[in-house]
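Fold the stuff below for me.
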Amino acid sequence: MSKRLIVPVAVASALLGGFLAAAAVALLHVGEHTTTKTVVQQAPLAAQADGRVRTGGAMTARDLYKRDSPGVVFVRADVVQQAQPSPFDFGMPQTQQGTATGSGFVIDKAGNILTNAHVVDGAVKVTVQLADKQVVDAKVVGKDVSSDLALLRIDPDGLNLRPLELGSAKDVQVGDPVIAIGNPFGLDRTLTTGVVSALQRRISAPDGQGISNVIQTDAAINPGNSGGPLIDAAGRVIGINSQIETGGSGNGSIGIGFAVPIDTAKQILPQLKQDGTVHRAYLGVSSLTIDGSLSALGLPTKTGVLVQTVQAGSPAAKAGLHAGGQSAEIGGTELVLGGDIIEAVDGKPVTSSDDLSALISGHKPGDEVKLGIVRGGKRQTLTTKLASRPAATEVG
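Coordinates of the predicted model:
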């Protein structure tokens, strides 16, 4: 059986010692002398019901490419990573250098550009190539690893910037036509077409946090497409292309790509512009979804999440949440029994660990929340004040 593998879609090339930058899990080399070309597949796309596409008919892929491709950029990042320790280093710290390449798109005339955080991870210098082939320096204004998004900025003076219109993924339906524009394998200005294959997917960010409400598409996405736009039939950005499913057969597209919804980016952009980071609320628990697979345990409720661990000093600990102490194994999954069951946050039902994470993430640090729990078969409510999520934590 082939091994499933979901990878970020940036490309890294080595500069020293065959090192591949950690920003690119897809281990594909693209040399500096790769021949570039534009690939355009013309296909009709259905018009939107709001009539904003074009008087007299739907826009084709060619129409959309002509309109939106000038706003898509080629991102190159010179990265420095800490090398793995070697017995031959004699205790001296070692670093290695490489180049990560990906895509991005202009969002305003001020020179702000959206891309993926993993494209510029560890970057000491970032440049972007515009549609007219100009290469300009870019500053990393802000980065949010938990949503795999980064904001770059270039000096707009003397540049003919063509910002893309930001739409919303809230009304997107399975089957809606989409296009992706980016730089797969270093082939700049490449367009691919497809449809929305599924909604409400969940993928893992570089720091292990879950990214919710992700769009799945069959538009071909490959290493180098990272950070590029997923665009609807009206020419509006509905997502940022971020990861692909490889099926374990390699690093190329097999028709399953994932895009972070543009709504997530719009929500965090003000914080990235102001603070360079995103401050997220933190409860301090890890949990296990209660479903039919746990029916043999005889838990007092059929829904909710079973608390597995509580971080010392966290809001969960201060609220008095309890983790269990008895280890068990169900269907090959190790779990801890005897802990509290969280059923609700501020009266909103919690039916899975994803629900709990989403409800907590919807708050700001300092917000007070009420947790509806079941302990010893009895329901009660605990109140706590949320804190800021520690860096690289794997609990909600």
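
make it CA atoms for all contacts and neighbour counts henceforth
Noted.

Give me the nearest residue to E368, chain neighbours excluded.
K385 (4.2 Å; Cα to Cα, 6 or more residues apart in numbering).

And this one, please, so the two structures can be compared:
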Amino acid sequence: MRRFTSLLMVAIFGGAITLGGYKLFIEKDNSNMAFTDSGMPVVRTSTTPTSAASAGIDAVDFTTAAENTVNAVVHVKNLTLSKAPGFFDFFYGSESRQIPQVGTGSGVIISPDGYIVTNNHVIAKSKELKVTLNNNKTYDAELIGTDPNSDIALIKIEANKPLPYLAFGDSDNTKVGEWVLAVGNPFNLTSTVTAGIVSAKARALGSSEQSFIQTDAAVNPGNSGGALVNTNGDLIGINTAITSQTGSYVGYSFAVPSNIAKKIIEDILEYGNVQKGMLGISAPNINTPYAIENGLNEIEGVYVGKVEEESGADDAGLQNGDIIKQIDDIKIRRFADLTGYISTKRPGDEVRVTVKRDDDIMVLPVTLKERQSLIVPVMGLVVKNLTERDKKAFKIEEGVKITGIPETYRRDGLELEGSVILEIDGEPINDIQDARIEFGKITRYGKTVITLLNKDGERERVIFQ
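Okay, here's the model as predicted:
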């Protein structure tokens, strides 16, 4: 009995030593310390449920949108003729040989009877247009109308049965980060589908007033005129441009928003040309030293630098120095937001313009009017239609007033600003549309005679050579 007790005591003692050694030397300290000191910083973590593993792109189904889109996107072939001068042309002036060239692009069927929207640069200078459907059937296409400013064109084919087509979606509802598909024919690879997200909206390129949807879906030469669709298969844009030093995709591309393309197509079908409603304001370049010094580059909205006489903005009471914050339900953060929305409107449409004037916010109803001024081709003069005040001052009914000239003319001592152009090479100029057409005929190698009234009402002839 005494021996058993001794063994039991040894076992208990040995177990205690073993447990103590484990606790002291092996087991890690997982204890939590609580502090009651009110000065200790406290970090609150979110209780929002996290996404499930692998959620994201795997949760988006592109198959239905892709299936519906590829059948409505076509391959457009444009045959043009270019002149190739021969050796004897330099001596005898004989007619140059014409070499056929074929350009390719994409288009989107927008109606079952064969109307197709594409880019103007895809069909420019075409002598012959052919369209190949996804089922490999090829048709001759007719050019219905174009708008070079927005790079949108409308063509049509005659098929013997209704065609698959895409409905225009509402590009104003498109959100940054939304998944999109670009469908087209890059490098003549027909029915190519690429995926990406909307990277930005109301993106301006260079000095253009055009507003684009920016996306990182891969777009390459041949995709021009193809479809940009959301995951529902709605047409939200017409793929148009890439910005690249190599000419190939480098990470982002641009599409004309569907609301702009739809309005242009409707104008071409109904009026034969594009009806552009103008607000009648100009905004300063926010990257100039003047804008930076005065903080205009930090303004969220569009700073009104000038209100055009007898424009819709003038009639509604907009003033220099107003900041446009919203039009209808569209928030305006930059100039491209403004031009993008106005591009969907026609003369006579009314918009509600929310402006900040000093510390006051006011909403002004503005009826849009036709464009009253433009920059003419070749010479770069800014001209505007005559106001009633101009007509009385100069005692004339037709002509266009010069409101801006390139700096090179000013350095040469040509003070044309404020004068009224009456004729160009003997052709009368009634309004800015006449001016656009006649200045467009000018070549840099010929002689141009402009008849005008100077600021004193004296008739002059200026010869440019």
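
that older thread, roughly how far does the residue nearest to E368 of structure 1 sit from A281 of structure 1?
9 Å (Cα to Cα, to the nearest Å).

Neighbours of the residue nearest to E368 of structure 1, how many?
19 (other Cα atoms under 10 Å).

swap in F91 of structure 2?
With other Cα under 10 Å as criterion, F91 of structure 2 counts 8.

would it count as being in a strand?
No - going by DSSP: H, G, I helix; E, B strand; the rest coil, the assignment for F91 of structure 2 is helix, not a strand.

still on that earlier bit, does the residue nearest to E368 of structure 1 touch P315 like I think?
Yes - with contacts counted by Cα atoms under 8 Å, K385 of structure 1 reaches P315, the gap being 6.1 Å.

so where in structure 2 does the longest helix along structure 1 end up aligned?
Using DSSP state H, we find that the single longest helix of structure 1 is helix 262-275. Mapped onto structure 2 using TM-score structural alignment, helix 262-275 of structure 1 covers residues 258-271.

ditto for stretch 140-155 of structure 1
So stretch 140-155 of structure 1 sits over residues 143-158 in structure 2, by TM-score structural alignment.

Work out the gap between the matching stretch and the centre of the chain.
Stretch 143-158 of structure 2 sits 17 Å away from the centroid of its parent chain (Cα atoms, centre = their mean, to the nearest Å).

What are the contacting residues of it?
Stretch 143-158 of structure 2 has contacts (Cα atoms under 8 Å, 6 or more residues apart in numbering) with 113-121, 123, 131, 139-142, 210, 240, 256, 261, 264-265, 268, 272-274.

Can you select the buried ones from those in ChimeraX?
To isolate the buried members of those in ChimeraX, using 16 or more other Cα atoms under 10 Å:
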select :113,114,115,116,117,118,119,120,121,123,131,139,141,142,210,240,256,261,264,265,268,274
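
can you give me how far whatever helix or strand V260 of structure 1 lives in is from the chain middle?
Element membership for V260 of structure 1, per DSSP states H and E: strand 257-261. Computed by Cα atoms, centre = their mean, the chain-centroid distance of strand 257-261 of structure 1 equals 7 Å.

and it, how far from structure 2 on average?
Here the mean offset of strand 257-261 of structure 1 against structure 2 after fitting is 1.5 Å, by mean Cα distance after the TM-score superposition for structure 1.

which other residues reach that strand?
Residues contacting strand 257-261 of structure 1 (Cα under 8 Å, 6+ apart): 147, 168-169, 211, 213-221, 230, 238-245.

Please apply the same query to stretch 282-291 of structure 1.
With Cα under 8 Å, 6+ apart, stretch 282-291 of structure 1 has contacts from 302-311, 314-317, 335, 351-353, 360-361, 365, 386-390, 394-396.

hmm, try it at 6 Å
303-311, 314-316, 352-353, 386-389, 395-396 (Cα atoms under 6 Å, 6 or more residues apart in numbering).
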